[in-house]
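Asker: compute the structure for the input listed below.
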Amino acid sequence: MEQQGHTLKILREKRNLTQQALALKLRVGTRIIEQFESGEKIPDIPTLLRLSAVLEVPASELYGHSTPPFLPVIDSEISQLISGLGSHKAKLILRKVKELTEEEYKEMLNWLFNNKNTIDQH
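Answerer: Sure, this is the predicted structure:
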């Protein structure tokens, strides 16, 4: 676990992010980042994916050389989604979503869920 935390710290510092800046981008407390980096706590899957997006690295890279057993399943699903959508579109969407504030993110999700039937008809 400590190796994974060390990897996270190196990737964070490589992008010139403080723990506070990373915490803000992930919408978590600074203490959570401290716990991840010290190995006290392991990020759950959604947090791991957000870390991956913010640090612009594959989720598996956050684990250094030891890949947890659940990552191939996640990577396989993500690969299928990206294949269906196309790499260019997927990157564009992820970059835009990464820039959203919490409020904008909630509004976007509400819009998508409320307009699903309309979208499906096109």
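Asker: please make it C-alpha for all contacts and neighbour counts, starting now.
Answerer: Fine.
Asker: contacting residues around Asp75?
Answerer: For Asp75, no residue meets the contact criterion (C-alpha atoms under 8 Å, 6 or more residues apart in numbering).
Asker: mind checking which helix or strand it is in?
Answerer: Here Asp75, judged by DSSP states H and E, is contained in helix 71-85.
Asker: here is the second sequence; please produce its structure so I can put it next to the first one:
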Amino acid sequence: MQTLGQKISFYRKNLRISQEELAFRTRTGVQKIQLIENDQLVPSKEMLLKLSTVLEVPVSELEIDRTHSAIH
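Answerer: Here you go, the predicted structure:
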């Protein structure tokens, strides 16, 4: 099972956009994108919506079950 960060990285690379471009399109910082992709930061629902829009995937594809998340 892929983590949220792995999914975001996969879809980003599939669109051939850099972390910098994803950060720009979601109006956030590159460091935040790096933390999300490395599963060190769980994005807010608002950020998930932005990511799903930019990555052209349904938000349900990026949602995670926070009760079973390995992130502390």
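Asker: and the helix holding Asp75 of structure 1, what's buried?
Answerer: Of all the residues in helix 71-85 of structure 1, not one is buried under the rule 16 or more other C-alpha atoms under 10 Å.
Asker: cool, and stretch 29-43 of structure 1?
Answerer: Judged by neighbour count (16+ other C-alpha under 10 Å), stretch 29-43 of structure 1 contains these buried residues: 30, 32-34, 36-39, 42-43.
Asker: is it possible to get JSON lines of these that adds distance to Gln20 of structure 1?
Answerer: Shown next, in JSON lines, are the buried residues of stretch 29-43 of structure 1 (distance: C-alpha to C-alpha, whole Å):
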{"residue": "Thr30", "distance to Gln20 of structure 1": "5"}
{"residue": "Ile32", "distance to Gln20 of structure 1": "10"}
{"residue": "Ile33", "distance to Gln20 of structure 1": "8"}
{"residue": "Glu34", "distance to Gln20 of structure 1": "10"}
{"residue": "Phe36", "distance to Gln20 of structure 1": "13"}
{"residue": "Glu37", "distance to Gln20 of structure 1": "13"}
{"residue": "Ser38", "distance to Gln20 of structure 1": "15"}
{"residue": "Gly39", "distance to Gln20 of structure 1": "17"}
{"residue": "Ile42", "distance to Gln20 of structure 1": "18"}
{"residue": "Pro43", "distance to Gln20 of structure 1": "16"}
